[in-house]
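Compute the structure for the input listed below.
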Amino acid sequence: MEESRIATPIGTTLDRFIKNKQENFKYATGELSQLLRDIALASKVVNREVSKAGLVDIIGTLEAQNSGGEQQKKLDVLANIRFSRALKKGGEACALVSEENDSYEELNRDGKYIIAIDPLDGSSNIDVNVSVGTIFSIYRRKTEVGSAVQEIDVLQKGTEQVAAGYVLYGASTMLVYTTGHGVNGFTYEQSLGEYFLSNPDIRIPEDGTIYSINEGLSKEFFPPVTAYVDWCKEQSFNARYVGSLVADFHRNLLKGGIYIYPATTKKADGKLRLVYECNPLAFITEQAGGKATDGNKRIMEIEPVALHQRSPLFVGSLNLVEKAMDERLAQKAK
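Next comes the predicted model:
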């Protein structure tokens, strides 16, 4: 019997891939690689917690609220703790910006990096066993190593990102990330406890037939958004909206499509957070050949003025996002 038939290769591990690609990073001294490993480790722990959520008392809500005034889920808090601990022990990050904390958390003054994270996006879906995720972004600090972290470190434009990624906890768990040299996806093999390269050099199709938007808010849409949604329907596009940002984004990244969370009459600044939701997904999208905008401006060029600043988001396939920005469509809406 041929060896290939009895021992199928399982591929490249995340750790080996990071080591092999480290020279692509201009600050390659090992810290960024270690940061990615720390995030991967924490995601494995969170994956374990998510997978047993219905068996132990970690679903449901707490009395506390997060930075946006939303009631916290137990798993939100647990995921935040897991990532905070992993990054603190790793020692490479000087501060953590999290959706679950009002201010940034100082981790290690000798660290060279800032981590911005949504520890568990879509956690309200846990109760009904729908996919959720983690979104993260990595920046180099601006102030001197060893000094106290300052606002200039944690409020950086998306163009300053050195890495970004997300983890999808679904039918299988996947980690997708970029360091500015393309996008690669890794699938978690639970029996071995390792992420393996499963989706190398991800490219988002320039076109697609999927639009993802919460049409339950349609009465609050501004006319240009309504016109675009109508155009999607005229093209017989498929409406797909899970309500977990990572899940909706991941599907469109692989299959082609557009995700929209626009400004509305009730939420003029949109709902999603610029620093740890919009920026990392915009970085990934652009590296995969797509586009991300707030409806007027490139997402990664927006200057943040607050940790939990919100922004509208149009992200996905290049041609679909450009169509959404088409002035002729806006004029038609008027």
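
hey, let's count contacts and neighbours off CA atoms from now on
Will do.

Quickly find the element holding the residue nearest the centre of the chain.
Centre of the chain computed as the mean C-alpha position; nearest residue by Cα atoms, centre = their mean is I135, 3.2 Å away. If you go by DSSP states H and E, I135 is part of strand 132-140.

So which elements touch that strand?
strand 113-121, strand 161-169, helix 245-255, helix 279-287 (3 or more Cα pairs under 8 Å, 6 or more residues apart in numbering; DSSP states H and E).

Please render those as TSV that adds mean neighbour count and distance to L318 to the earlier fields.
Output for these, formatted as TSV (neighbours: other Cα atoms under 10 Å; distance: least, Cα to Cα, whole Å):
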stretch	mean neighbour count	distance to L318
strand 113-121	27	25
strand 161-169	25	19
helix 245-255	21	11
helix 279-287	27	9
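
Using TSV, lay out those together with distance to S33.
Formatted as TSV, the helices and strands packed on strand 132-140 follow (distance: least, Cα to Cα, whole Å):
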stretch	distance to S33
strand 113-121	12
strand 161-169	10
helix 245-255	23
helix 279-287	17
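
Another for comparison:
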Amino acid sequence: MSDADTVAAVRDAIAAATPDIRAGLPGRREQAGSENPSGERRLAADEYADELLEERLGAIDGVGAYASEEREGVVDVGSGYSVAVDPLDGSSNLKPNNVMGTIVGVYDATLPASGRDLVAAGYVLYGPITTMAFAHEGSVTEYLVEDGEATPLREDVTLPDDPTVYGFGGRVPDWPDDVAAYVDEVESELKLRYGGAMIGDVNQVLTYGGVFAYPKLESAPEGKLRLQFECNPVGYVIECAGGRSSDGTGSVLDVDPTDLHQRTPVYLGTPSLIDRLEATLD
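Reported below is the predicted structural model:
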């Protein structure tokens, strides 16, 4: 199988898994009784989606390793690309029935890897309809996913020139002064959109333009979101769509990977807004 065929197989396997993931949500809203490697309480739905995706992605010819934020280490499944997954991004939204997603990054390197080692990345959004944004070879395609089949809706997706929305995670009293100053500056220009799932908020930015962030916090200078499973893949999508990603100093794709479950502050969106943000941060 060629490299392009492997990437397409990963994309198709994620799409094919969506009906099973969605169908498994109603009966798996309870906590699983354990924590993930980042110390967060897992739901039964997290475990179910993780096991399903490991089985589906691990069976692909050309995928050599599977890792997820729900597992301590990397699973050897053969030879080829390393696939890093957030099986159910925003699973805390399951209880109030809000938006969630699945994130995947395809790395041509051993994990943990640099964002520059990504050859493809994407995310599924479980909203009123199921969509997928998938980036490969510098281009982003948005798909409608129905019955496990992905049909292109928009090709060569780019962020709009006129940004509209912003959303910042973390408790406001926990924001450093420079982050708070930036939000004070942009809130008169943009509409607040924040739903508690990275994918839902980032998809607003991809659709309308703007800025999403889960910044450094006074209590957590390293931020909350994971580099391998969330920040690199989603940063890759945004950059392929003509946007910018940042850890506060430069592209999140350039952050040195030191640990599989490493966290980083992350800022994503319209280039001019990210430029202004980096200029504001101390």
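
What residue in structure 2 is paired with the residue nearest to the centre of structure 1?
Matched by TM-score structural alignment, I135 of structure 1 corresponds to I103 in structure 2.

Next one: the closest residue in space to its match that isn't next to it in sequence from I14 of structure 2, what distance?
Distance criterion Cα to Cα, 6 or more residues apart in numbering; nearest residue to I103 of structure 2, sequence neighbours excluded, is Y123 at 4.3 Å. From Y123 of structure 2 across to I14 of structure 2, the span is 9 Å (Cα to Cα, to the nearest Å).

Next: S272 of structure 2.
Per Cα to Cα, S272 of structure 2 is found 33 Å from I14 of structure 2.

Likewise for G169 of structure 2?
Here G169 of structure 2 is placed at a distance of 27 Å from I14 of structure 2 (Cα to Cα).

Contact partners for the aligned partner of K224 of structure 2 in structure 1?
For K224 of structure 2, the aligned position in structure 1 is K271, judged by TM-score structural alignment. Counting by Cα atoms under 8 Å, 6 or more residues apart in numbering, K271 of structure 1 touches 261-263, 310-312.

can we see that at 6 Å?
R310 (Cα atoms under 6 Å, 6 or more residues apart in numbering).

Over to A227 of structure 1?
With Cα under 6 Å, 6+ apart, A227 of structure 1 has these contacts: A333.

And it, what's its match in structure 2?
So, by TM-score structural alignment, A227 of structure 1 is matched to A181.

just L35 of structure 1 next, same as before
Aligned partner of L35 of structure 1 by TM-score structural alignment: V10.

Please apply the same query to N199 of structure 1.
Using TM-score structural alignment, N199 of structure 1 lines up with R154 in structure 2.

Let me see the ranges of the helices in structure 1.
3-6, 14-21, 31-51, 74-90, 151-154, 223-234, 245-255, 279-287, 318-324, 327-333 (DSSP state H).

most packed of those?
helix 279-287 (a mean of 27; mean count of other Cα atoms under 10 Å).

which residues are contacting stretch 235-251 of structure 2?
Applying Cα under 6 Å, 6+ apart, the contact partners of stretch 235-251 of structure 2 are 135, 138-140, 157-158, 252, 265-271, 278.

which residues of structure 1 does it align to?
Stretch 235-251 of structure 2 lines up with residues 282-298 of structure 1 when matched by TM-score structural alignment.
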